[in-house]
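1. What follows is a predicted protein model with its sequence.
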Amino acid sequence: MEFSTYQRAARQTSQLRLGGPQGAIAPMLGLASETGSILNVYKKYLLDGIDLAANREFLREELGDLLWYVAAVATAFGLDLEEIATANLQRTRDRYPTEHPPRQRDELPVFDTGYPPHERFPRRLVVAFAEHTLPSGRAAATLTLVSAEPNIFLNSRNATASGKKIGFQVGAELGDPLTDNSRRVDAYRFHDAIHLGFLAVLNWSPTLRSLLRLKRKSNPETDECEDGARAIFAEEGLAVVLSRLAKRRTGFLSETSIEGEVIEVAKATAVDLEVEPLPAWLWRSAICQGFRAMHQLAENSGGYLIADLDARTLTYEKVFS
């Protein structure tokens, strides 16, 4: 039986008021009541050791009633149960794919494909993080680009005809030294690991594209809308918000600690950006890898991060050779 067919049949048996939000009150109370009945059986299983197998018929009946009330709530709000089920499966598969993610990685976009070589990210970068103490006594971290492959700028001048610098230079620092920018010592000085997580796994980071001077100037619209200040602010803001949320979720050191609501925050930040269509499972991987690397940098007062954009991995090494 299809869900839509069940919903229509259930409506014909309803003795409840139909239509409008007010009509949803009784079935929503029914949802709570039936859920309570199922929980009561499980409570008896935990406390009294009852046989769940012996209660299968009761559970089947209660779950059936639960489904009836779900259909009634959907009807009250003018929603189709078939569409709800289809959308829910799509959303769930987006978060937790049934296929092994590496198979899906081959189909993921590389956002700067087709652009001139001097506007494309290297496919592998090694970045050194060094911690030092400022005269103020605060800890700061500096980033140095150790290697980049391919390096289109190895034997060329890093300047346009107008004299404006473009591209990166191996051995040069990326940006200014960073402190925690807070009264608390919380390792945010290493937060560029979050951006490197985005770069490695999502192949996206307006912040690092700016630091590496790889903006896609050949396409004015892309330069403005994808590589401009608004996109950079969106990514930086997301890094701040995620850092706050991570404190209440074991630091996002495992993918299981990154709840669906966290992914929704990330995807909301990415609305209207090229990264918006990427699946939730990939965001989860990017966030986890970035925060795990940030944690390792803080534990060891620095180290090296290797961003592999083809493998979509970010790895930490205390010593790089």
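-> Okay, I see it.
2. Could you use CA atoms for every contact and neighbour count after this?
-> Noted.
3. Excluding sequence neighbours, find me the nearest residue to the residue sitting nearest the centre point of the chain.
-> Against the mean C-alpha coordinate of the chain, by Cα atoms, centre = their mean, the closest residue is Trp283 at 2.8 Å. Closest residue to Trp283 apart from its sequence neighbours, by Cα to Cα, 6 or more residues apart in numbering: Ile263 at 6.7 Å.
4. who's in contact with the one you found?
-> When the contact criterion is Cα atoms under 8 Å, 6 or more residues apart in numbering, the partners of Ile263 are Ala280, Trp283, Arg284.
5. about what we covered before: report the secondary structure state of the residue nearest to the centre of the chain.
-> helix (DSSP: H, G, I helix; E, B strand; the rest coil).
6. putting a second one here so we can go through both:
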Amino acid sequence: MTLNDFQKIASSTLQSYNSKDQENFFLGFLGLAGEAGSVLTTLKKLIRDGEGFDSYRDKLTDELGDVLWYISAIASHHNINLEEIAARNLNKVKDRFDIIDLKSIPRFDEKYIEKFPDTFIVEFIESINENGILEVKMMWKTGDENFVQLGDPLTDNSNVPNDYRFHDIFHLGHIAFLGWSPVMRHLMKLKRKRHPKILDAQDRGRPQVAEEAITLIVYNYATKNKMLKASDRIDTELLNTIKQLVVNLEVSSVSSYQWEQTIIQSYKVFHKVVENKGGRICVSPKERKLKFLEKKDKE
């Protein structure tokens, strides 16, 4: 039996009610809540009686069937197909939890001359400026072995020091793990100027604002979660917010799982740089790698 078959048969068993509720079908929602409670009651009996609850499987099957009936009834009342519900749910779950190798993400600039280097070194240098405020400079080691400063020195922009002056690490993480960063593309002078439509839609103001918003939103989330030092998961609601911020951008094809891994791995490097008050980082969009270089490591 398919879900559509079940829905068709279930619809033929719908009851009529002696109230005006038939128009809004409130009782269908209340019935679903009640049957969900019955599922929990079945679990309670299992916990209480253990192996003595010999009919647990049969009882659970019955209660889940009642839940499915009410779901079908609500869906039918609103002209929603059960198989459509199932397919959309699987797509959502797959986006969130399907384990995908970060290397499977296409490099969005692969076919362009102005693409990020396959592997490059960036150094973060912390100092105190003339106003007595901690600031960080980001230096890019170019192909001629010289270091070029990227952008202006950053401070925390906060009344309370919070290490946000190192947040460019997250933009580098976007390059390393996603092959994307309109902010760094601007700083490294790698905008795709030979392609005006791509330049306008992917490399200018709105994409840059979106990326900065992502780094700030995630950072604020991290401050309430031990700076993600003990985390290997990111709240799904936050990941959904990120995906909303990148709608219509080339990075919109990146799954929630891939965003989660990008954030977790980038924060690992962030903590090493903060602990060392700066340092060099290897960024490799080719190898999908972001690595803090210890002094003993060779470049």
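-> That came through, no problem. Quick caveat: nothing in here was measured; it's all calculated off a predicted structure.
7. Gln90 of the first structure: which of the contacts of Ile263 of the first structure is nearest?
-> Ala280 (11.1 Å; Cα to Cα).
8. I'd like to know how far Val73 of the first structure sits from Ala24 of the first structure.
-> Here the distance between Val73 of the first structure and Ala24 of the first structure works out to 5 Å (Cα to Cα, to the nearest Å).
9. Can you name the residues that contact the residue nearest to the centre of the first structure?
-> For Trp283 of the first structure, the set of contacting residues under the criterion of Cα under 8 Å, 6+ apart consists of Val201, Leu202, Ile263, Ala266.
10. Among these, which ones are in helices?
-> With DSSP state H as the criterion, helices contain Ile263, Ala266 from among the contacts of Trp283 of the first structure.
11. CSV for the contacts of Trp283 of the first structure, including distance to Glu83 of the first structure?
-> As requested, the contacts of Trp283 of the first structure are arranged in CSV below (distance: Cα to Cα, whole Å):
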residue, distance to Glu83 of the first structure
Val201, 32
Leu202, 30
Ile263, 23
Ala266, 25
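12. Tell me the counterpart of the residue nearest to the centre of the first structure in the second structure.
-> Using TM-score structural alignment, the partner of Trp283 of the first structure in the second structure is Trp259.
13. Helices of the second structure, residue ranges please.
-> 3-11, 26-49, 56-77, 82-97, 168-178, 182-187, 196-202, 205-223, 236-245, 256-275.
14. Compare those and give me the one nearest Ile105 of the second structure.
-> helix 168-178 (6.5 Å).
15. Can you spell out which helices and strands pack onto the closest one?
-> Packing partners of helix 168-178 of the second structure (3 or more Cα pairs under 8 Å, 6 or more residues apart in numbering; DSSP states H and E): helix 182-187, helix 205-223, helix 256-275, strand 278-284, strand 289-293.
16. Mean distance between that helix and the first structure after superposition?
-> Superposed on the first structure, helix 168-178 of the second structure shows a mean distance to its aligned partners of 0.9 Å (mean Cα distance after the TM-score superposition for the first structure).
17. one step back: okay, Val73 and Ala24 of the first structure: which has more neighbours?
-> More crowded of Val73 of the first structure and Ala24, by other Cα atoms under 10 Å: Val73, with 25 against 22.
18. how close does the aligned residue in the second structure for the more buried one sit to Lys141 of the second structure?
-> Aligning on TM-score structural alignment places Val73 of the first structure opposite Ile74 in the second structure. Applying Cα to Cα, the value for Ile74 of the second structure to Lys141 of the second structure is 60 Å.
19. for Asn4 of the second structure, same thing?
-> Counting by Cα to Cα, the gap from Asn4 of the second structure to Lys141 of the second structure is 60 Å.
20. What is the nearest of the contacts of Ile263 of the first structure to Ala246 of the first structure?
-> Each of the contacts of Ile263 of the first structure was scored against Ala246 of the first structure by Cα to Cα, and Arg284 proved nearest at 12.6 Å.
21. Let me see the contact set for the closest one.
-> Arg284 of the first structure makes contact with Glu255, Ile258, Ile263 under the criterion Cα under 8 Å, 6+ apart.
22. same question, Val269 of the second structure
-> Under the criterion of Cα under 8 Å, 6+ apart, the neighbours of Val269 of the second structure are Ile169, Leu290, Lys291, Phe292.
23. related to what we said a few turns ago, okay if I get the helices and strands packed on helix 168-178 of the second structure as TSV plus distance to Leu30 of the second structure?
-> Listed next are those as TSV, based on distance: least, Cα to Cα, whole Å:
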stretch	distance to Leu30 of the second structure
helix 182-187	48
helix 205-223	35
helix 256-275	32
strand 278-284	54
strand 289-293	50
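24. What is the end-to-end distance of stretch 296-311 of the first structure?
-> When the end residues of stretch 296-311 of the first structure are compared by Cα to Cα, they are separated by 20 Å.
25. Enumerate the positions of it that are buried.
-> Applying a neighbour-count criterion of 16 or more other Cα atoms under 10 Å, one finds Gln296, Leu297, Ala298, Ser301, Gly302, Gly303, Tyr304, Leu305, Ile306, Ala307, Asp308, Leu309 buried in stretch 296-311 of the first structure.
26. What residue in the second structure is paired with the first one?
-> Structural alignment (TM-score structural alignment) places Gln296 of the first structure against Lys272 in the second structure.
27. Tell me the spacing between that match and Thr223 of the second structure.
-> For Lys272 of the second structure, the distance to Thr223 of the second structure - Cα to Cα - is 16 Å.
28. Ala87 of the second structure now?
-> Here Ala87 of the second structure is placed at a distance of 36 Å from Thr223 of the second structure (Cα to Cα).
29. Can you find the partner of Phe147 of the second structure in the first structure?
-> In the first structure, Phe147 of the second structure lands on Gly171 (TM-score structural alignment).
30. how about its match, what does it touch?
-> Contacts for Gly171 of the first structure were tallied using Cα under 8 Å, 6+ apart; they are Thr144, Leu145, Val146, Ser147.
31. Could you report the separation of the aligned residue in the second structure for Arg248 of the first structure from Ala36 of the second structure?
-> Structural alignment places Arg248 of the first structure opposite Lys224 in the second structure (criterion: TM-score structural alignment). Here the criterion is Cα to Cα. By it, Lys224 of the second structure lies 33 Å from Ala36 of the second structure.
32. next one: Arg107 of the second structure
-> Relative to Ala36 of the second structure, Arg107 of the second structure is positioned 45 Å away (criterion: Cα to Cα).
33. So which of these two has more stuff around it?
-> For Arg107 of the second structure versus Ala36, the count of surrounding residues by other Cα under 10 Å is larger for Arg107: 19 against 16.
34. Skipping adjacent residues, who's closest to the more buried one in space?
-> If you skip the residues right next to it in sequence, Arg107 of the second structure has Gly179 as its closest partner in space, 4.9 Å away by Cα to Cα, 6+ apart.
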